[in-house]
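Engineer: Task: produce atomic coordinates for the following.
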Amino acid sequence: MEIQQKDKYTLVRIDASTQDQFEQKWEGLKTNHLVVEVSENLNIDNSKISLFLNIASDLKVNGMSFVVIKSGIDIDDFPENLNIVPTLQEAEDVLEMEAIERDLGF
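Structural biologist: Sure, this is the predicted structure:
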């Protein structure tokens, strides 16, 4: 697992060998907007999605954003309140859009 502090968010890169570390340590990452880049070798199943949904809900309550970066998946298969995008640039765009929504009171 690789963790990078960016100016406006924390970027976490996980793969099959580090997914358990993320599940154990994400509580300590709740102080900033969180972007999780999921490796191509890691399949997202329903148990992982429920973890991501819980994280997204917890962060949203605290005025933070959560975005998953994973290419090659059909986002229609996942709940609407989970932001899944294929690139880091799109993740940054989602963070900016959500910041604007918060500023406008949505």
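Engineer: Please count neighbours and contacts with C-alpha atoms only from this point.
Structural biologist: Noted.
Engineer: which SSE is the residue lying closest to L82 once chain neighbours are set aside in?
Structural biologist: Spatial nearest neighbour of L82, excluding adjacent residues (CA to CA, 6 or more residues apart in numbering): L53 at 6.4 Å. For L53, the host element (DSSP states H and E) is helix 46-61.
Engineer: So for that helix, what gets flagged as buried?
Structural biologist: F52, L53, I55, A56, S57, D58, L59 (16 or more other CA atoms under 10 Å).
Engineer: Distance of N43 relative to E23?
Structural biologist: Distance, N43 to E23, by CA to CA, to the nearest Å: 15 Å.
Engineer: brain fart, V85
Structural biologist: 20 Å.
Engineer: Looking at the two, which has the bigger crowd around it?
Structural biologist: V85 (22 against 13; other CA atoms under 10 Å).
Engineer: surely that one meets K70?
Structural biologist: Yes. V85 lies in contact with K70 (CA atoms under 8 Å); the separation is 6.1 Å.
Engineer: Also this sequence, please, to line up against the first:
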Amino acid sequence: MIIDQDENTTIITQEKASIIELVKKIDILYDRFKNNNIIVNITKLDVVKLSDVIEFLQLSNKHRKAKHSFVIVANNASFDEMPDEIIVVPSMKEANDVIEMEVMERDLGF
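Structural biologist: Sure thing, here's the model as predicted:
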């Protein structure tokens, strides 16, 4: 797991860990970046299944409830299968765009 900081966004890149291990590690280290927007980059996986994304749902809900963005980047996912409760995009550019839009919405009181 690689953790990078970019202004108010933490980018977590999955290297070799399984999705379950990655979620556990993020949960353990959560206090380090709980006040930032989070991008989880899992593009190194050959295929991203719905069950993989569901593993992040509890963490995503907790983070979004605290008024911060949580976005998963997965270029090998079937986006039609992804639940509406979690944001999954195919590229880092789109992840940053989503965060930018959500920050504007929060600033406007939405």
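Engineer: Do you know the score for how well these two fit?
Structural biologist: The pair, once superposed, lands on a TM-score of 0.84 when counted by TM-score structural alignment, normalised by the length of the first structure; 105 aligned residues with a CA RMSD of 1.8 Å.
Engineer: Quick check: the residue nearest to L82 of the first structure touching I84?
Structural biologist: No. Using CA under 8 Å, L53 of the first structure is not in contact with I84, being 11.2 Å away.
Engineer: State the helix or strand in which the residue most central in space within the first structure lies.
Structural biologist: Centroid-nearest residue in the first structure, with CA atoms, centre = their mean: V67, separated by 3.1 Å. V67 of the first structure belongs to strand 66-69 when assigned by DSSP H and E.
Engineer: What is whichever helix or strand comes after that strand packed up against?
Structural biologist: Moving toward the C-terminus from strand 66-69 of the first structure, the next helix or strand (DSSP H and E) is strand 83-85. Packing partners of strand 83-85 of the first structure (3 or more CA pairs under 8 Å, 6 or more residues apart in numbering; DSSP states H and E): strand 66-69.
Engineer: who touches the counterpart of V68 of the first structure in the second structure in this structure?
Structural biologist: In the second structure, the residue matched to V68 of the first structure (TM-score structural alignment) is I72. Contact analysis of I72 of the second structure by CA atoms under 8 Å, 6 or more residues apart in numbering lists I39, V40, N41, I42, I87, V88, V89, A95.
Engineer: and the counterpart of the third one in the first structure, helix, strand or coil?
Structural biologist: In this case it means N41 of the second structure. If you follow N41 of the second structure across to the first structure using TM-score structural alignment, you land on E37. Following DSSP: H, G, I helix; E, B strand; the rest coil, E37 of the first structure is assigned to strand.
Engineer: I figured E37 of the first structure hits T10, correct?
Structural biologist: No. Using CA under 8 Å, E37 of the first structure is not in contact with T10; the gap is 10.7 Å.
Engineer: which one of the two has more residues nearby?
Structural biologist: More crowded of E37 of the first structure and T10, by other CA under 10 Å: E37, with 23 against 18.
Engineer: how about L108 of the second structure, what's its partner in the first structure?
Structural biologist: When the first structure is aligned by TM-score structural alignment, L108 of the second structure is paired with L104.
Engineer: Give me the neighbour count for D80 of the second structure.
Structural biologist: 8.
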